[in-house]
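Peer 1: no sequence for this one, just the structure:
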């Protein structure tokens, strides 16, 4: 069975910042012709992640749902919210209503704080959706990936698999997949330019990939 056929509504989480969650989300949105929602946007309001994904997809089925919080500063959500004089409340982060597949992209890694009490991983639990974990190969990425997997498993959060983004390092990927027992959802290589054609190419590969 195709990997895509197994995906319906899920959360895209990264092992840290600048991992490539938004590009991975765009590929998944295009592959599934899914809707997209980023609950919290910190900074870059004129060129938000929602607008980036919208710009990168080609299909006409996907809908883009408004962020619950649009924060002006490119900081951790809790810090950006404090500057803007607001408090992020988990109760206000409600999944948009849709009959379509849905890709939900977190703001930062799983342990990023949203307020003085709640982390992203608390939001994941509240939304009650499985996770696609985006990993990027760099020195320390094995540790960060395994810690992210352990954090999810310690809270009984289901993991659909790992999507690798950026330069391929087979030795690192092999250790991660062997140790976690998770499937590889796909791989997005190091690209000099990311545009609609690039996203479409990876979306097509994802549709063809089998478990």
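Peer 2: Received the coordinates, thanks. Here the structure is a predicted model, which is why all the values come from computation and not from measurement.
Peer 1: from here on, contacts and neighbour counts on C-alpha atoms
Peer 2: Fine.
Peer 1: Surely residue 182 and residue 160 touch.
Peer 2: Yes: counting by C-alpha atoms under 8 Å, residue 160 is a contact partner of residue 182 at 7.4 Å.
Peer 1: Compare those two (neighbour count), which wins?
Peer 2: Neighbour count, other C-alpha atoms under 10 Å: between residue 182 and residue 160, residue 160 has more, with 19 against 14.
Peer 1: also this one, for the comparison:
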């Protein structure tokens, strides 16, 4: 079975959710893999060494002196930059922490500049093709396949295609990740309308960074529970969550119904 994980915005915790789900499926004995077909802000595509990387990257290209990748005022950290190096850590390293084989190739397109995929690819003189992503996914299917997008469902891959085209072609249930804060209701409902218009099933809504002592968090949860028929899973900002073992527990009830079918 396939799941497509997308977010209501960037930096809402899609990789955290994907890795937690992966860990939950693996703990239950499922043959599960997580894929991140497009990764931007990847150190091996820049001049910045990534000594801890264990992922081989056959498609990487080190920018030369004539590269169009921005240097001045760039989001790519340099030696004296205040931007932490973690901003160039690929999201699929989190899958390894959750238990995925370090030698597994979890991505097919990687780019140095941490931005929208279409822009990052353009800076390197490359182009992302939806067909290439779909072929990559097809070649790496498992009993449970988790496919993480980059940003939100309408993030462009090129001039004409976005992750919405990937989700539609996959015909896979979507897991929508939203940061539970002021604005979460609007962000969630806008995404649900896009999914509805394109006949895409919502498997679950994840309200990330949930705070049970925050009135807005609780109000968002209660309002959306009245609107949605799918499971709504709240995740707090976990500490001491080594290998995602703690956050995986929050997904046990959700994943059990899919494993029962296997």
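Peer 2: Thanks, I have the structure now. Source: prediction; values computed, not measured.
Peer 1: Trace residue 113 of the second structure over to the first structure, please.
Peer 2: In the first structure, residue 113 of the second structure lines up with residue 73, judged by TM-score structural alignment.
Peer 1: Would you agree its match falls within a strand?
Peer 2: No: if the criterion is DSSP: H, G, I helix; E, B strand; the rest coil, then residue 73 of the first structure is coil and not within a strand.
Peer 1: Contacts only, for the nearest residue to it once chain neighbours are set aside.
Peer 2: Leaving aside its chain neighbours, residue 73 of the first structure sits nearest to residue 43 (4.3 Å; criterion: C-alpha to C-alpha, 6 or more residues apart in numbering). Taking C-alpha atoms under 8 Å, 6 or more residues apart in numbering as the criterion, residue 43 of the first structure is in contact with 70, 71, 72, 73, 74, 75.
Peer 1: I'd guessed the match of residue 113 of the second structure sits against residue 48; true?
Peer 2: No: with contacts counted by C-alpha under 8 Å, residue 73 of the first structure stays clear of residue 48, the gap being 11.8 Å.
Peer 1: thinking again about what came up before, what residue of the second structure takes the place of the residue nearest to residue 73 of the first structure?
Peer 2: Aligned partner of residue 43 of the first structure by TM-score structural alignment: residue 41.
Peer 1: so what does the lengthiest strand in the second structure touch, helix or strand wise?
Peer 2: Using DSSP state E to define each element, the second structure has its longest strand at strand 144-152. Counting contacts by 3 or more C-alpha pairs under 8 Å, 6 or more residues apart in numbering; DSSP states H and E, strand 144-152 of the second structure is packed against strand 2-7, helix 14-27, strand 32-35, strand 38-40.
Peer 1: Am I right that residue 177 of the second structure is in a strand?
Peer 2: Yes: the assignment for residue 177 of the second structure (three-state DSSP) places it in a strand.
Peer 1: any idea how far residue 53 of the first structure is from the equivalent of it over in the first structure?
Peer 2: Under the alignment by TM-score structural alignment, residue 177 of the second structure pairs with residue 134 in the first structure. For residue 134 of the first structure, the distance to residue 53 of the first structure equals 16 Å [C-alpha to C-alpha, to the nearest Å].
Peer 1: got it, and residue 104 of the first structure?
Peer 2: To residue 53 of the first structure, residue 104 of the first structure is 12 Å away according to C-alpha to C-alpha.
Peer 1: higher neighbour count, these two?
Peer 2: Taking other C-alpha under 10 Å, residue 104 of the first structure and residue 53 do not tie; residue 104 has more neighbours (25 against 21).
Peer 1: Could you pull up the residues touching the equivalent of that one over in the second structure?
Peer 2: Aligned by TM-score structural alignment, residue 104 of the first structure pairs with residue 147 of the second structure. Under the criterion of C-alpha under 8 Å, 6+ apart, the neighbours of residue 147 of the second structure are 2, 3, 4, 5, 34, 35, 36, 37, 137.
Peer 1: swap the cut-off to 10 Å and go again
Peer 2: Contact partners of residue 147 of the second structure, counting by C-alpha atoms under 10 Å, 6 or more residues apart in numbering, are 2-6, 18, 33-37, 106-107, 137, 141, 167, 170, 172, 174-175.
Peer 1: Could you do residue 151 of the second structure as well?
Peer 2: 5-14, 115-117, 163.
Peer 1: Show the residue spans covered by the strands in the stretch 101-250 of the second structure.
Peer 2: 109-111, 144-152, 174-179, 202-208, 232-234 (DSSP state E, counting those that start in this stretch).
Peer 1: Could I get these in CSV, plus columns for distance to residue 242 of the second structure?
Peer 2: As requested, these are exported to CSV (distance: least, C-alpha to C-alpha, whole Å):
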stretch, distance to residue 242 of the second structure
strand 109-111, 26
strand 144-152, 20
strand 174-179, 21
strand 202-208, 18
strand 232-234, 19
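Peer 1: right, and those strands - which one's nearest residue 222 of the second structure?
Peer 2: Nearest to residue 222 of the second structure, of all these, is strand 232-234, at 10.0 Å by C-alpha to C-alpha.
Peer 1: Need the residues that contact that closest one.
Peer 2: The contact list for strand 232-234 of the second structure (C-alpha under 10 Å, 6+ apart) reads 176-180, 203-212, 217, 221-222, 224-225, 250-251, 254.
Peer 1: Buried ones among these?
Peer 2: Buried by 16 or more other C-alpha atoms under 10 Å: 176-180, 203-211, 217, 221, 224, 250-251, 254, out of those.
Peer 1: All set now, cheers.
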